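**Q** Below is the structure, and that's it, no one-letter string:
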């Protein structure tokens, strides 16, 4: 790679919600951007933590015992094994980092296939 990655440009290339796009790889991790709105499914990842960084908008990470509300520039890491449900009232742009092969729903049969842009 000979130039930086413009995240806003990458986000402008698609409109689907809850369908992360891989923009880079870092060792055995994928760096992804996604547009989200409304609620995602309740899920957990038994083998890995779940990293969320808000780029634009507002994201609520619903946990069984509380909600974590994030604005632009804020991040939250859901510990492995903790059930959570991301939710956004309005279109929100996020950056995700997770190990390659990690299904976004925690279950490979219901996960969105990886897309690289």
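**A** Looks like it came in fine. As the structure is a computational prediction, the values presented were derived from the model and not from experiment.
**Q** alpha carbons only for contacts and neighbour counts from here, please
**A** Will do.
**Q** so how far is residue 11 from the closest residue to residue 79 other than its chain neighbours?
**A** If the residues on either side of it in the chain are set aside, residue 79 comes closest to residue 49, at 4.6 Å by CA to CA, 6 or more residues apart in numbering. For residue 49, the distance to residue 11 (CA to CA, to the nearest Å) stands at 24 Å.
**Q** Tell me the helix or strand right after the longest strand anywhere in the chain.
**A** Ordering each strand of the chain by length in residues (DSSP state E) puts strand 84-99 first. Going down the chain from strand 84-99, the next helix or strand is strand 115-116, by DSSP states H and E.
**Q** Put this next to the previous one:
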């Protein structure tokens, strides 16, 4: 395992990562695990259920891939609010500067692509409930 000087989270490099095994290694909701890095981006997996918080990333887009289940992302756009429903296998990118709120009433497993160090609740957010782990990702395993 190696570490990057500016981020203390160990990441396995040059080793295949089975996403099913990675997701089975933890139970915490809304608490992403970093499975690898691509350049200056974290590839994170998370288990989600219920509501996250309304938040915005001022300087970066946020990429979602639904590995299992279904995820809905509410968006606040100039034309009003809308929901984007993502079934298993779907991808969606929330553009930087867009307020959004992911939710999954029945639960889902997701993969996220975000710049290393990006907080899960963005740069601005509603009050963070106790069940939301507002970090920049945890080491896998």
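**A** Arrived safely. Not measured: the values here are computed from a predicted model.
**Q** From residue 75 of the first structure, how far off is the residue nearest the centre of the first structure?
**A** What sits nearest the mean C-alpha location of the first structure, by CA atoms, centre = their mean, is residue 96, with 4.1 Å. As for residue 96 of the first structure, its distance to residue 75 of the first structure is 10 Å (criterion: CA to CA).
**Q** try residue 54 of the first structure
**A** Separation of residue 54 of the first structure from residue 75 of the first structure (CA to CA): 6 Å.
**Q** where do the strands sit along the second structure?
**A** Under DSSP E, the second structure gives strands at 2-4, 7-11, 33-38, 41-51, 55-56, 62-77, 80-87, 91-94, 99-115, 124-125, 138-139.
**Q** so of those, which one's packed in deepest?
**A** Highest mean neighbour count among the strands of the second structure (mean count of other CA atoms under 10 Å): strand 55-56, with a mean of 24.
**Q** circling back: now do the shared contacts for residue 96 and residue 75 of the first structure.
**A** Common neighbours of residue 96 of the first structure and residue 75 (criterion: CA atoms under 8 Å, 6 or more residues apart in numbering): 51, 52, 53.
**Q** Identify the residue of the second structure aligned to the second one.
**A** When the second structure is aligned by TM-score structural alignment, residue 52 of the first structure is paired with residue 64.
**Q** what does residue 102 of the first structure align to in the second structure?
**A** Residue 102 of the first structure maps onto residue 118 in the second structure, with residues paired by TM-score structural alignment.
**Q** Thanks a lot, catch you later.
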